[in-house]
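1. Please find the sequence and the predicted model below.
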Amino acid sequence: MKRDIQRLMEEEFDLLIIGAGIYGAATAWEAASRGLSVALIDKGDFGGLTSANSLKTIHGGIRYLQTLDVDRMRESVRERRALLKIAPHLVYPLCCIMPTYGYFLRSRPVLQMGLLLNDILSMDRNWGLDQDKHISRGKTISREECLAMLIGINGNGVTGGAMWTDAQMISSERLLLSFILSAEQAGAVPANYVEAIEFLRTSHRIFGVVAKDLLTQKEFEIHAKMTLNMTGGFFNHVMKKAVPETSCRPIQLSTAMNLVLRKSLLPGCAAGVLSRFIYLRPSKKPYKGTRILFFAPWKEFTLVGTHHRPYYDEPENLRVTAKEVNTFLEEVQHVYPGGAIQKEDVSFWHKGFLPMDGVNGKSGEVFLTKHYRIYDHEKEDGVEGFMSVIGVKYTTARGVAEKTVNLVFKKLGRKRIPSKTHCTPIWGGEIKRFENFKACVIERKVYELSPKVLQYLVYHYGSEYPNILSYLEKNPKWAELLPGSEEVILAEIVHAVREEMAVKLSDVILRRTSLGAGGHPGEACLKACASMMADELGWSKATKEKEILETAKLYTLTQ
């Protein structure tokens, strides 16, 4: 996969997608797989903003039963099953537990009924899945069993525990990229670091954009029969450029922040734990409330979230401050006193945008938007050739993409081609019986690579892992590990540049490999990666140093 600006300039596409987060990536694959010509652009890297903010969980929607939102729960079950099937190397079952308490909605009997209802409503959750991807039935456990599994939590009032199974991604970044690689193989033309700076428009029709290649500063036109706004937190900005007269209400933004802890608090099991918080109202009168914090094991780390706050600034000014991290950390420490969590344990943080419907004036809590929206601007504003999508959840991106492309076919006047993305493996997903596949690869011990390296390659590249090994035939030295890593080899850096459109050091560190996903990978690692990329891309010494400084800055909090 290579940046092909010339094709973007020369072709007229059926569909131009602006925004390459998980919704844009899934829609590009959906449309290309159904025979449409597709262009996908983003002013940053693929998945570089909100889609990078994740607890790595694929939710089956059990929490929606609290409000009896069965439709949303069923949608989540279907999409979790689809991701387990089409990306078996990247998505796997995850055991979850929530302590029960004596009071009504969180009591053990009530949650036991909820688990039973969840099992009944998701009876098809394992259809078509390999045995090692099956989602188990829920159950309740005793207080003693719960506290034994959640060593260190605040046990006051705990009466037992509710256990169920959801799913987790080994890498949300690689999953998103695999959708784009699949789209490219089906004929789509993706390009990162290309910004839509102006829309090509008559009074009643949009037929593309004026784009700017941010790597060369060159401006050019991209022509398309349909243009799709999937820019997430930048939705309002794009609408002002495209359809300033729109009747669509601007979205209100909130931020969602998760912490990465460099310690394994809950090996093998995620937990939703009750937290108590105090909100100081504008009247200065305190409000005492409760919410659930989610602790998810991930590699040697623990992910904790989510801290939601309303956001009123411009989206490009999004920052993570030391104050907000410390405030959230204090709440985490109270919930998990036995974890001995210190400031030094916070190795990284994720923050992104979610649409909200407002703020609870009593508690200060954000009312998150519950349902995605697909806008047809011919219907809404009388402007043909333009649509917008607002997503709310990583898990359901594929399903929303299917509905969006259904509407695109209708707008183009084409006979709709049925979607098969719910059962078609994405790039790297051509695997049956994943655990057997992984064991066979490790047993072969190719190129004298360690079992840990081979396991990493299988998890991150799936059935396409031989692509990485092919580099070792050309240069055996590329089998060496990056400084400070026990998993990532030099060949992956070369592959990321040559075949995965990595053009900045942060692309490789954060989104093509897992080198920096859990925290700063170390100066030696940054220098080694930058040197390899410099050789591939012809960077000057000044450019290399600039890339190192910019990437290191991502691990520094704003004061």
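-> Looks like it arrived, so ask away.
2. use CA for all of it now, contacts and neighbours both
-> Will do.
3. what residues does the helix or strand hosting Leu16 touch?
-> Taking DSSP states H and E as the definition, Leu16 sits inside strand 12-18. For strand 12-18, contacts defined as C-alpha atoms under 8 Å, 6 or more residues apart in numbering pick out 24, 28, 36-42, 196, 208, 222-231.
4. at 7 Å instead, please
-> Residues from elsewhere that reach strand 12-18, judged by C-alpha atoms under 7 Å, 6 or more residues apart in numbering: 24, 36-42, 223-231.
5. One more: stretch 488-506?
-> 1-3, 453, 468, 471, 478-482, 508, 512, 529-530, 547, 551.
6. Show me which of the residues you listed are buried.
-> Among the contacts of stretch 488-506, those classed as buried by neighbour count (16 or more other C-alpha atoms under 10 Å) are 1, 3, 453, 468, 471, 478-479, 481-482, 508, 512, 529-530, 547, 551.
7. adding another structure so you can compare the two:
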Amino acid sequence: MSTALLRRALRRPGAGVGCSAAGCPRVDVLVIGGGISGVQIARHCAARGLATLLVEKEDFGSGTSAATTKAIHGGLRYLEQGDIPVVVESLRERRLLGLAAPHLVQPRSFLLTAYDWSTPRAPILGAGVGLYEALALGRNRGILRDLRARRPRWVRREELLTQVPWLKREGLVGAWRHDDSLNLHPERLLLAILQSAVDDGAVALNHARVTGLLPAPQRGVRVRDELTGESADIQAEVIINAAGPWAAEALGVEAQRNGVAVAQSKGVHLMTRDLGNTDGVYVRGANGHHIVVNPWDGRQLIGPTDTPMDGSPDDARAEVSDIELLRETFDSVAETPLRREDVVDTLVGVRPLLMSGDSTYTSSRRFDIIPGQPGVYTVLGGKWTTGRAMGEKVSAEIIAREAGLPPTKRISAELPLHASMRGYSTMSEALDAAVRAAPHLGLGREQREHLARMYGEDHVRILGLVAEHPELGQPLEPQKPQAAGASGRGCLDCAAQVVYAVEAEGACTLRDVVDRRLSLGTRRAVSAEALDAVCRVLATVLGWNGTRLREEREAYSAAQRGRAEILDQGFACPSSALS
């Protein structure tokens, strides 16, 4: 195997892969794909005691798993479809995520708005919310006191307009308010789950592309190190392809023989400035399209779209038509149209849709396990909220099928999560403890709370870096006075997080660090000043020369400019001309 890959692998001290008789690295289970599905499957296989290796062609969580509305939800919309089992499972998993990661999963109220022209009507919406809450009975059991959900209630028109100042008044009836959960930092939560797998002995490799299956009678894959170009063969008793939209690509020419075909649906969000609402808002536009307007970290997310797409998911981009659809939907229920200056950036993800005539449909009815040639399985479907249940069921079913796997141990539904801030009675108590840690460092309360929420108990490792090198406590994006009428705040990330991203979290590129280890890139539209600050640290930690720094920085900046240009085009005509 590439020595560079092994050097940067996420693994606990002493963990590693075995060696086959032929000299190839060998594992019990090899998981393809570092999104939430692959990470949860790897976690459950490792927790059962199987030698597990996860490989991801780009970076952990770099695909669909990062392009979310940042909600952990029970699937209220499934009630309209009559799919009660889906809702029950989602509600159970929502609670388990809240127990496992209280620093990253917190309550979020959502308002289901009703107009006199919209459907379903307000009484039907209320009945749906009532059933939803009844199915979630016991959701607060074991949850920290200040993170418990409130009862749903009806919000009258005038009160609603004070809470959501941008809503169109004409025809507005009111809204039903209910509590779901906010996925505060999906990238960090995914890394915490992955680190949990590593704690149990798994090894995880990013920037490691599977280029094909090994020829029979071998079981395994060929992997190419995307940063060095080196390749290696890895043997595995079982291969689980959880690459999502890239599932067919991961199997290459074997995809058709294994019965794997994937249709793709693109989901686009607009990220805007703070629009004034502190609760999430579900609304159906006059065009019949549903959107969620969800406040997050001084920003708002508006979306998603759901449009079919062809070609490689690597090429997924927000297009003018996507932006126009979101504008048309939002503007039809807004008092004033959305303006270009309101929009910070776009966010794009690709959902995999199953196209298979022969599959094993699991009891959750949200994902499929498709058996291919001996020892090879493809898993399609699943979502953030139910990823744990999917990982548990996939690992159990495949273990039951594969006699060649060693005996495994049983695991609990309440697996401990790496560095989770448990053991407190309230989240406020946990954050207060974080603020009191290492008081001599001089970091402000807001920055300390930010680090505790991002890293859980591991925030002390960031503080340790600052203690050794005080200059690493400097913010990457210095706070600036807010202009009159402006809202939100700047980014609270510091230079120590960049060092930690490389040394402890497998980050290899500028995008790995900015977009998936820090909060900086998740807030989009990263300033030149902040990019320069990150690059200065990376030059030292990774030993990059001037050429490598310029290439990485220009590639990041070019991608930002491209998204901005599409936004400009998407706002080129007035919203009145879109309908």
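-> Sure, I can see it. This is a predicted model, so every value here is computed, not measured.
8. Superposed, what's their TM-score?
-> With the length set by TM-score structural alignment, normalised by the length of structure 1, the two chains reach a TM-score of 0.89; 527 aligned residues with a C-alpha RMSD of 2.3 Å.
9. I'd like to know which of the contacts of stretch 488-506 of structure 1 are part of strands.
-> Secondary structure assignment (DSSP state E) places none of the contacts of stretch 488-506 of structure 1 within strands.
10. So what does Ile509 of structure 1 match up with in structure 2?
-> In structure 2, the residue paired with Ile509 of structure 1 is Val514, using TM-score structural alignment.
11. wait, isn't that match in contact with Leu520?
-> Yes - between Val514 of structure 2 and Leu520 there is a contact under C-alpha atoms under 7 Å: 5.8 Å.
12. Now the common contact residues for these two.
-> Overlap of the contact sets of Val514 of structure 2 and Leu520 (by C-alpha under 7 Å, 6+ apart) is empty.
13. how about Glu477 of structure 2, what's its match in structure 1?
-> By TM-score structural alignment, Glu477 of structure 2 lines up with Pro483.
14. now Thr272 of structure 2
-> So, by TM-score structural alignment, Thr272 of structure 2 is matched to Leu261.
15. Leaving out the residues flanking it, which one is nearest to its match?
-> In space, and not counting its chain neighbours, Leu261 of structure 1 is closest to Val346: 4.6 Å by C-alpha to C-alpha, 6 or more residues apart in numbering.
16. quick one, what contacts the one you found?
-> Leu259, Val260, Leu261, Arg262.
17. and if you look at Gln163 of structure 2?
-> So Gln163 of structure 2 contacts Asn277 (C-alpha under 7 Å, 6+ apart).
18. on that earlier part again, what about the match of Thr272 of structure 2, how many neighbours?
-> The number of residues packed near Leu261 of structure 1 is 26, by other C-alpha atoms under 10 Å.
19. Surely it is in contact with Glu300?
-> No - counting by C-alpha under 7 Å, Leu261 of structure 1 stays clear of Glu300, with 9.0 Å between them.
20. now, among the contacts of Val346 of structure 1, which is nearest to Arg143 of structure 1?
-> The closest of these to Arg143 of structure 1 turns out to be Leu261 (C-alpha to C-alpha; 26.3 Å).
21. what sits against that closest one?
-> Phe301, Thr302, Leu303, Asp345, Val346, Ser347.
22. how big is the offset of stretch 523-533 of structure 1 relative to structure 2?
-> Stretch 523-533 of structure 1 differs from its equivalent in structure 2 by a mean of 1.1 Å after superposition (mean C-alpha distance after the TM-score superposition for structure 1).
23. Give the aligned range of that stretch in structure 2.
-> So stretch 523-533 of structure 1 sits over residues 528-538 in structure 2, by TM-score structural alignment.
24. all helices for the stretch 401-550 of structure 1, in order.
-> Remark: helices assigned in the stretch 401-550 of structure 1 by DSSP state H, counting those that start in this stretch are 434-444, 451-461, 466-474, 490-499, 505-506, 523-537, 541-553.
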